[in-house]
Structures are given as structure tokens and as C-alpha cells.
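Peer 1: how would this look folded up:
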Amino acid sequence: MRQFEKPATSLTARRPAAAVTLAAVAAALLTGCGSHPTGAGAPTASGSAGPCGATQPSPTGGAPVPSGLARDGVRITAVGPACAQYEVTNPGTEPYDVTVVFSRSPGTGGGAPENVTRTVTALAPGATTTGRLDLTGPTPARPGTTPRVEIVKVRSVPSAEAPQPGGPCPPSGLRLYADEGDAAMGLRAVGLHLRNCGTATVDLDGYPTLQLLDPQHRPVDGVRLLSGGAGIATGTGADDPPQKIALRPGEGARTTLVWRNTTGDGAPVNAPYVRVRATPDAAPVMVTPELDLGTTGRLGVGAWAREDPGAQPPATRPPTQAG
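Peer 2: Alright, predicted model coming up:
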């Protein structure tokens, strides 16, 4: 946990970081559609190719599987002209929400690759779930060719700390989430949005408490958290002075994270996850702003400010519910 430079107010998060690394799972030819949770000792399918075509290479004899086919607990198990099948596992000790970004291209002579995102929610410890990607549109493969499908990125957050921009109000009565952000000429800015969906007024005073985490959910050290964004760039919306806000039910607030990904001497710092507490006693929420801090070692954090009541959370893709 990093402390803000004066005069910001920062408190230490009370929940330890989840140290979960999703490992690659054993091969299994999947023959159905949709999502199918399994667990330890559950039967797996085998035999000839299923409706999605040829089985992909499996980790046998210690040989590694290419990262495009297996990464962080996700594995593409079969690819055919019309669909691809994959599986996701959670070897951790608590439920996780797992988001996977796939790249699919139509194959030889086809169009440019396009990304497809899938999310599995509340994947139980030790469980594996399977899914299927439709490869028939909008640019289907040419006849006689098989599309190319790869895993681009995998992100996972504890289900108890997952952002909830929509749906029922969380038990905390506070809805906190990150927006898509903005990037230009190496400058990055991501907004954190807070909505009081409960029944009691919440007092905000100053800055949220942040804990930066690496891809394995380990705390990131050596990053200076600056009060406001002026130390990074002006005009980002993170420069207002801290103020006390009585956030009544139905009202919202926002803050902004600002950084540059300039790279010089030293090792670049990447912190895809940030655990956020809106107030000292608020439940933690883990957002994924993908902080690519380069070698700058600095992150500007704006103070909470009131947000337009008409602000709406971003549209989200329907998740795949596991379990």
C-alpha cells in the first residue's frame, strides 16, 4: 500500500491482496455449446473432434502450450470453421470473476483481427467452466479455411470485490466502477465513479484509498501517489481541491487517475488492478484501469467531486454465470 504525498489523506487497506495466479488446465475436448461448470473429479469429454473442430495442443510431456492458446487459467480447446471452444478454471480459494479477451481473424485471405470479450462471474474455487465463441460473423472464414483464435488478455477479480455498475445495489450501498478511460500521446486518464444506491448518506472527505496490484494480484511498491493530477498534466479533471461531500442516496461522485507511460531507465511498472476504498470503512472494490506507468513511478489521484446526476454507467456485456 502506498501513501499519498502530502497533503493528501490516505488510509491503509485492511484486506490483504488476493495472491491468485490462474494456472493452465489439463486438456479436454469439449463437445457442447454454452457454459458448463465442472469441478474436481468431474468427467471430461474425449474422443473425436466435436462440433468446433480439431482439438488444440495440450500440455503433455512438460512441453509448454503457446500463450495464445493457454494463458492464466484459460485454454482454447477446439477451433473449427464456425466456432471455438474454451475453458476457464479457478484454482484459488475464493470465487473469482474472470474476463477474457480473445482475438479472432477469419483465416487466410480474410479481414483484420477483431477482439471478443467474455466474462465468467462467480467461478467457484476449484471449478472449471467452458464456453463457445461464434466465428461465423461479421466476417466469416473463407471456405476451406479455419479462423485463427488466440487469447489476448485474462483479468480476474475476487467476486466479492467486483465492480457492479448495474444490477442490484451492493450490500455496501455504494456502487463503484472505472470507466473506459482516455489515452493520448502517452497521457492516460481513467475515471472512478461512485454512486450511493443505498438508503443512508455517505460522507466523502478528500481522496480514495488505493492499493496497486500487479497481474498476479501482488502489491506494487515504489509508485508515488500524488494529490491531484497537476504533477502529471493539467486539464485532466483531477485538479480540484479536496472537499467534504455529503453523498445522499441517489447522488454520485467521481475522481480521476492520471499517469504517463513514458519509459526511460529502469524496469517499467504495470499494475492492471487497483483496490479502491471510497471511504476508510467502505468495502474494497477492485477495478482494472490497466496502469502502464512506464518508468515514471507516479500516479496522480484526484479528490472526490460531485458528479452530474444524469451520468450513466458504461454498458456491459451480459456475463456468463458459473456455478
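Peer 1: only C-alpha atoms for contact and neighbour calcs from this point on.
Peer 2: Fine.
Peer 1: what's the first-to-last distance across stretch 175-189?
Peer 2: 20 Å (Cα to Cα, to the nearest Å).
Peer 1: for comparison, sequence B:
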Amino acid sequence: MSRRLAVALLAAAGLVTAGCGSEIADAPSSSTPATTPAPAAPRRPVPVPTWIPTDASSPVPNGPCQPSQLRLVSGGSDAAMGYREMVITATNVGPVRCTLTGHATLALADENGGAIKGQQLPRVPMMDDKLVAAERHRLAPGKSAQVYLAWRGESAIAGLPQVKSLRMIATKGSALAPVTLTAHSLPIDIVQGSTFAISGWRAVPERH
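Peer 2: Okay, here's the model as predicted:
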């Protein structure tokens, strides 16, 4: 092989090698697919604390009726000439006799739980005077007594929150307990600043 032919062959081999290297260099590089982040877990709603009534003291025979001993339920309401009246019945659901005396105290709230601060008076206009005086009632298990919530509707103003829930301290020496409102109890158009009265405890009228 002549020297000139050998040089030509070497040159050709170099061009082929360079071309292959160029193709490799120019080839698109494989890229790793982008990883899609996992969707965030939905936030669980924060549980709303459930209010649980607490006795002021341990129930004792003939002692003040405690929340754990009472079921408080409202009855229907009556209205006439701006006067409103609603019955709240307390039933002893405990195992021992308990006592209701004096006048109950109410805590009023709107549909969102906001306090409605009214003024509790001994009586309101058109309230029966016979309901005002306090009485003592000892409730055997399963027995009931009742009070009357009385108020005037003139102070209710459109747009102001009205009472949607009630809690009651039934007697001195007791603590707040929930009052179950029925569909017949509403509306209770007591608003901020309204006056209302609670009668003394009375025996439940006998049904004939």
C-alpha cells in the first residue's frame, strides 16, 4: 500500500468517527418525566365542642334539682295584644326526689349561639299575678313541675336576632341545663334589651 493511500484511508476513518460522535452528541437526551405532586389531603373540619351541662353538686335526696336529674321541655306559646307566654316543664328523670324552689334563671341565645341579654323582671304587663309568687315543689322520680316564660313582643325589631335556644338554672343551688324547644315554641321574639319574666314553679295541671 502506498503512503498516499494509507493517509487517505486514515483520513476517511477519522471523518466517519467524527460523524458518529456528532450524531451521538446531537441526539436528544432522555429526560425524566416531571413527578406530579400528590393532592393534599382535605382538611378535616375542627370539631365543634359540644356543651355538656355540669351539676353544681352531687344529687342528694330532696336537694336542689341538678341538670343531670332534669329534662326541661318547652310547650306551645300563646300570644295576645303583644303579650307572650310559654310553658317550660321540668321532669325529674333521676333516681331520687329533688326540690325546685324560688324562680328559675334563663340564659338566652340566638341561632349562632350568641348571647341575647334581656332583663329578667318579676313580672311583665298582662302577666297573671298568681304566677309571680315562688313556690316549693319536691319532685319524686318521674314527676314534673312547670314555669311560665312571659314577655312582650313590642321590642322585637326586624333584623335583630331573636331567641333560638334556652338554658335554665332551675333552682338555687343548681346549674345551667338545656331547654328543649319544640316547633310549637318558636318564634320567641325576645331580642337584646327585651324584658321578660319567669313565674314561680307550679304543679302541672291534671289532664281530665
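Peer 1: any idea what Val149 of the first structure is structurally, helix, strand or coil?
Peer 2: Under DSSP: H, G, I helix; E, B strand; the rest coil, Val149 of the first structure falls in the strand class.
Peer 1: how near is it to Thr89 of the first structure?
Peer 2: 19 Å.
Peer 1: Kindly report the same for Ala178 of the first structure.
Peer 2: 25 Å.
Peer 1: Over to Asn261 of the first structure?
Peer 2: With Cα to Cα as the criterion, Asn261 of the first structure and Thr89 of the first structure are 32 Å apart.
Peer 1: neighbour count winner among these two?
Peer 2: Thr89 (27 against 20; other Cα atoms under 10 Å).
Peer 1: Wait, that one touches Thr128, no?
Peer 2: Yes. Between Thr89 of the first structure and Thr128 there is a contact under Cα atoms under 8 Å: 4.1 Å.
Peer 1: Helices along the second structure, start to end?
Peer 2: 3-26 (DSSP state H).
Peer 1: Can you list the residue ranges for strands in it?
Peer 2: Secondary structure of the second structure by DSSP state E: the strands cover 63-64, 70-80, 83-92, 98-100, 105-109, 115-116, 119-121, 137-139, 144-152, 165-169, 176-180, 195-198, 202-203.
Peer 1: which residues does the counterpart of Ser77 of the second structure in the first structure contact?
Peer 2: Superposed on the first structure with TM-score structural alignment, Ser77 of the second structure falls opposite Gly181. Shown in contact with Gly181 of the first structure (Cα atoms under 8 Å, 6 or more residues apart in numbering): Arg188, Ala189, Val190, Gly191, Pro289.
Peer 1: ok, how many other residues are close to the fourth one?
Peer 2: Right, Gly191 of the first structure. Gly191 of the first structure: 21 neighbours (other Cα under 10 Å).
Peer 1: Would you confirm that Thr121 of the second structure contacts Ala197?
Peer 2: I think there's a mix-up here, since residue 121 of the second structure is Leu and not Thr. Yes. Counting by Cα under 8 Å, Ala197 is a contact partner of Leu121 of the second structure at 4.9 Å.
Peer 1: For these two, indicate the residue with more neighbours.
Peer 2: Ala197 (24 against 13).
Peer 1: The more buried one -> the first structure?
Peer 2: Match for Ala197 of the second structure (TM-score structural alignment): Gly300.
Peer 1: if I look at that match, how far off is Pro284 of the first structure?
Peer 2: For Gly300 of the first structure, the distance to Pro284 of the first structure (Cα to Cα) stands at 20 Å.
Peer 1: follow-up on the earlier one: which ones are touching the match of Ala197 of the second structure?
Peer 2: Leu225, Leu226, Ser227, Gly228, Gly229, Ala230, Gly231, Ile232, Ala238, Leu257, Val258, Trp259.
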